[in-house]
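Participant: attaching a predicted model along with its sequence, questions to come.
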Amino acid sequence: MKYKNMLNYDTTVKVNPYFMNLAKVSELTKVSPRMLRYYENLGLIQPHRASNNYRSYTQKDIENIKKIKILNDAGMNLKDIHVLLPCFDLDERVFTLCPVVQEKLQTELKHVSDQLNKLQTSQSLLQSFLAKGKAESTNI
């Protein structure tokens, strides 16, 4: 029983979850420091600021940066990524249809349908002109 209280440790000690600086995150994610700052300016990531005003990144920040990179490499612009980011699960490669995204996709679908209708009308007119018109002689 003399070993009963040997492991006295302080449970009030808090571990700082912010553990990586800008250079280290840039190295890990293959995203330039300038682009990381740009992501921050756009509100895509929000690193913690230490008392010296240096950026500190968590593992969650790094995961978000990887998501941004994947979506950007897929051809999406950063404005759309800002909307889609909360709905994209990197680990599962799953896309959850958030209400905001659902609305955006419905709006885009309507736009595409309208464009398709205009193209079909144009196609019909061109076919009508060709069917009713006379072919011009090409005597040279």
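Facilitator: Here it is on my side, so go on.

Participant: please make it C-alpha for all contacts and neighbour counts, starting now.
Facilitator: Will do.

Participant: helix or strand for Val101, which one?
Facilitator: Taking DSSP states H and E as the definition, Val101 sits inside helix 99-132.

Participant: elements contacting that helix?
Facilitator: In terms of contacts (3 or more CA pairs under 8 Å, 6 or more residues apart in numbering; DSSP states H and E), helix 99-132 is packed against helix 78-84.

Participant: now the helix it packs on: how far from the chain's centre is it?
Facilitator: A distance of 5 Å separates the centroid of the chain from that of helix 78-84, by CA atoms, centre = their mean, to the nearest Å.

Participant: let's bring in a second one:
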Amino acid sequence: MKIGELSRHTGVPTRMLRYYEEQDLLHPGRAENGYRRYDESALHRVQQIRGLLDSGLTTEIIRTILPFLNKPDEIHLHPECLTPETAALLRGEAERIQQRIDCLARNRDAIRAYLAAVQPETAG
């Protein structure tokens, strides 16, 4: 499929798909006329990239771990892939994500407390 088709199927703008390619996250083939060509696996790959970006991971980290993610719920790790540097990078990201989760939970609780105070009958 062409880049426009991939964009329509995934909801990701073509500009972002080109950016993913620049960041070495997406690897389209090329047709004889030079147009980008994507196979069906690109649909899943773009969804993975979006999910990882939405969770707050950087493209650097995504580029490191993406080759080892087969499916959203499955990780295929080669023993040699987890270098001490990569492990430290991932530990740091896990801690940063946990801090964001904790902050979001505090904000959620504050919003619920406010709603309970001003609208006790609809709080919950």
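Facilitator: Arrived safely, thanks for sending. Since this is a predicted model, take the numbers as computed values, not measurements.

Participant: quick one: TM-score?
Facilitator: Superposed pair, TM-score by TM-score structural alignment, normalised by the length of the second structure: 0.63. Supporting alignment: 90 aligned residues with a CA RMSD of 2.1 Å.

Participant: list the buried residues for the helix holding Val101 of the first structure?
Facilitator: Within helix 99-132 of the first structure, the residues that qualify as buried are Val101, counting by 16 or more other CA atoms under 10 Å.

Participant: point to the residue nearest the middle of the second structure.
Facilitator: The centroid of the second structure falls nearest to Leu52 when counting by CA atoms, centre = their mean (1.6 Å).

Participant: now the residue nearest to it when sequence neighbours are not counted: how far from Tyr114 of the second structure?
Facilitator: Nearest residue to Leu52 of the second structure, sequence neighbours excluded (CA to CA, 6 or more residues apart in numbering): Ile62, at 6.9 Å. Going from Ile62 of the second structure to Tyr114 of the second structure by CA to CA, to the nearest Å gives 38 Å.

Participant: do Val12 of the second structure as well
Facilitator: In this view, Val12 of the second structure and Tyr114 of the second structure are 36 Å apart by CA to CA.

Participant: ok, now Pro72 of the second structure?
Facilitator: Distance check for Pro72 of the second structure against Tyr114 of the second structure: by CA to CA, it reads 36 Å.

Participant: ditto for Gly4 of the second structure
Facilitator: Separation of Gly4 of the second structure from Tyr114 of the second structure (CA to CA): 45 Å.

Participant: got it, and Arg36 of the second structure?
Facilitator: Distance from Arg36 of the second structure to Tyr114 of the second structure, counting by CA to CA: 51 Å.

Participant: compare those two (neighbour count), which wins?
Facilitator: Between Arg36 of the second structure and Tyr114, counted using other CA atoms under 10 Å, Arg36 has the larger neighbour count: 16 against 13.
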